[in-house]
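> give me a 3D structure for the following:
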Amino acid sequence: MKILGIGSNYVTDLKEIEEKRNNKKFIFSKPESSLAVNCDVDYPSDITSNLIYEVELVVKIGKEGKNISKEDANSYISEIAVGIDYTAADLLNDARETKHPWDFAKGFDGAAPISSFKPASEYNLRDINFDLKINGIEKQKSNTAYMIHNFADIIVFISRYMTLQPGDLIFTGTPAVGKGEIFKGDHLQCSVNGELMLDFKMI
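Next comes the predicted model:
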């Protein structure tokens, strides 16, 4: 199973989308061991002191595909969840300065908390609301209409380089504003279209 993510994929103003669609896409990966499904997550204090959260919708691939067409791309999505893309910002900064890979900054144990999945057929993929509350306070909120590269765009792009297989997960980007630092003891709640789907604590 592959876990892939796309960076910088949301805007705050719909007018910005066309301008930014030609920007270079960048994709990163997380190992399967980074997943934490519907459970509390240990704060990784042994490796970082600056942990950053980003709420994202996660799509699961339901069938194998390579060089997938834009017209067919959404048919490869079987299920949808909501998750957090955690980044150890201090490790990421070190990696950027030394031009080393991001693996440890993005792929430590617990770096990818996710909810259970629901069938993609339950959603209008172009109109999904999602949000994150921390300790009861809303921190991030957006709708898939504000994606620079929608689900189909992401699938087409990735499948040019690697075969997508059943069970692969794609973190599809975080709202353009609101990401920030998480602390031990924080309580995170993620909702999709108003339904609470992920509810956990940093311990």
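
> could you use CA atoms for every contact and neighbour count after this?
Will do.

> list the contacts for A111?
Residues in contact with A111 (CA atoms under 8 Å, 6 or more residues apart in numbering) are S34, L35, A36, I84, D85, Y86, T87.

> now do 6 Å
When contacts are counted by CA atoms under 6 Å, 6 or more residues apart in numbering, A111 touches S34, Y86.

> now the other sequence, so there's something to compare against:
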Amino acid sequence: MSQYLFPPPAIQFLPIRGKAERFAINRLFFVGRNYHAHAVEMGKPVDKTVERPFYFTKAPQTLVQSGATVAYPPETANYHYEMELVLAVGKAGFRVSAENAHEIIYGYAAGLDMTRRDLQLVARDKGRPWDLGKDIEDGSVCSEIVPMEGVVIGQGAVKLEVNGETRQSSNVDKLIWDIREIIADLSLFYHLQPGDLIYTGTPEGVGPVVAGDKITGRVEGVAEVSLAIGNAE
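Have a look, this model is predicted:
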């Protein structure tokens, strides 16, 4: 038996609706600026005719399950929510055509891409990586996985509330790059694997939260997600 200097990281997982098995997490991919209105509010409009999707990643250890309470993160004064439809990959795929993209879909979830917006914007404007703004401890929130094998979601309301007040309200049909296009493009760069999650982008209405706030979000026909913001450490 192998001996380690210290215990290796625990396997990250999410519950699966209706099943005793757990969904073991491999990688977390995020699509940037995938709703026109959000791209505009961020000051970076997208022209699909001349641009391709872009992505960033977060460590699997940043994942927290829906319903958690997390500390307000350090070194930020502008902590934002971003509500997203999350795609769960169930089969390996490399250079997957858009026509065959459904073959690697296991299911979907509702997620939050929490962001140190002040740090992200500084990095963006200086041409630096976004890691400090995005790859945040406890900053990738996800509901249970809902099995929907082979289903390509093309529409469904996406909503988020903070303390009961609606902040985001849109629809999956407003994605700039849809589910098939995301899988086809991302699989050109990576050998997608079972356990990969793809956060597909957030609509307009992103904004800050503070300690004591309660975030609730939902994707129609999929799931709900919630998060409570605790005091800073």
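
> TM-score of the superposed pair?
Aligned and superposed, the two chains score 0.88 in TM-score terms (TM-score structural alignment, normalised by the length of the first structure); 196 aligned residues with a CA RMSD of 2.1 Å.

> how far away is L87 of the second structure from T216 of the second structure?
19 Å (CA to CA, to the nearest Å).

> higher neighbour count, these two?
It is L87, of L87 of the second structure and T216, that has more neighbours when counted by other CA atoms under 10 Å, with 26 against 22.

> so that one sits against I198, correct?
Yes - counting by CA atoms under 6 Å, L87 of the second structure does reach I198; the two are 5.0 Å apart.

> for the second structure, which segments count as helices?
36-41, 117-125, 131-134, 179-186 (DSSP state H).

> can I get these in a markdown table with mean neighbour count and distance to K91 of the second structure?
What follows is the helices of the second structure, written out as a markdown table (neighbours: other CA atoms under 10 Å; distance: least, CA to CA, whole Å):
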| stretch | mean neighbour count | distance to K91 of the second structure |
| --- | --- | --- |
| helix 36-41 | 17 | 30 |
| helix 117-125 | 16 | 32 |
| helix 131-134 | 19 | 27 |
| helix 179-186 | 20 | 12 |
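
> quick one: closest of those to S170 of the second structure.
helix 36-41 (9.6 Å; CA to CA).

> what packs against the closest one?
Contact partners of helix 36-41 of the second structure among helices and strands, from 3 or more CA pairs under 6 Å, 6 or more residues apart in numbering; DSSP states H and E: none.

> thinking again about what came up before, out of the helices of the second structure, the one nearest R95 of the second structure is which?
Per CA to CA, nearest to R95 of the second structure of those: helix 179-186, 6.5 Å.

> in the first structure, what residues pair with the closest one?
Taking TM-score structural alignment as the measure, the first structure aligns residues 151-158 with helix 179-186 of the second structure.

> list the contacts of the matching stretch.
For stretch 151-158 of the first structure, the external contacting residues (CA under 6 Å, 6+ apart) are I68, K70, A73, N74.

> how much does it stray from the second structure?
On superposition with the second structure, the mean distance recorded for stretch 151-158 of the first structure (mean CA distance after the TM-score superposition for the first structure) is 0.7 Å.

> R96 of the first structure corresponds to which position in the second structure?
R96 of the first structure maps onto R124 in the second structure, by TM-score structural alignment.

> also V11 of the first structure?
So, by TM-score structural alignment, V11 of the first structure is matched to H36.

> equivalent analysis for I114 of the first structure, please.
Per TM-score structural alignment, I114 of the first structure is aligned with C142.

> what's the local residue count around E71 of the first structure?
E71 of the first structure has 10 nearby residues by other CA under 10 Å.

> how near is the aligned partner of it in the second structure to D118 of the second structure?
Structural alignment (TM-score structural alignment) places E71 of the first structure against E99 in the second structure. To D118 of the second structure, E99 of the second structure is 39 Å away according to CA to CA.

> got a list of what the residue nearest the centre of the first structure touches?
Centroid check for the first structure by CA atoms, centre = their mean gives F171 as the closest residue, at 3.0 Å. Applying CA under 6 Å, 6+ apart to F171 of the first structure gives the contacts G5, V58.

> the second structure: which residue goes with that one?
So, by TM-score structural alignment, F171 of the first structure is matched to Y199.

> number of residues surrounding N26 of the second structure?
What N26 of the second structure shows, counting by other CA under 10 Å, is a neighbour count of 17.

> oh sorry, the question was meant for A59 of the second structure
15.

> okay, it and G32 of the second structure: tell me how far apart.
On the measure of CA to CA, A59 of the second structure and G32 of the second structure end up 16 Å apart.
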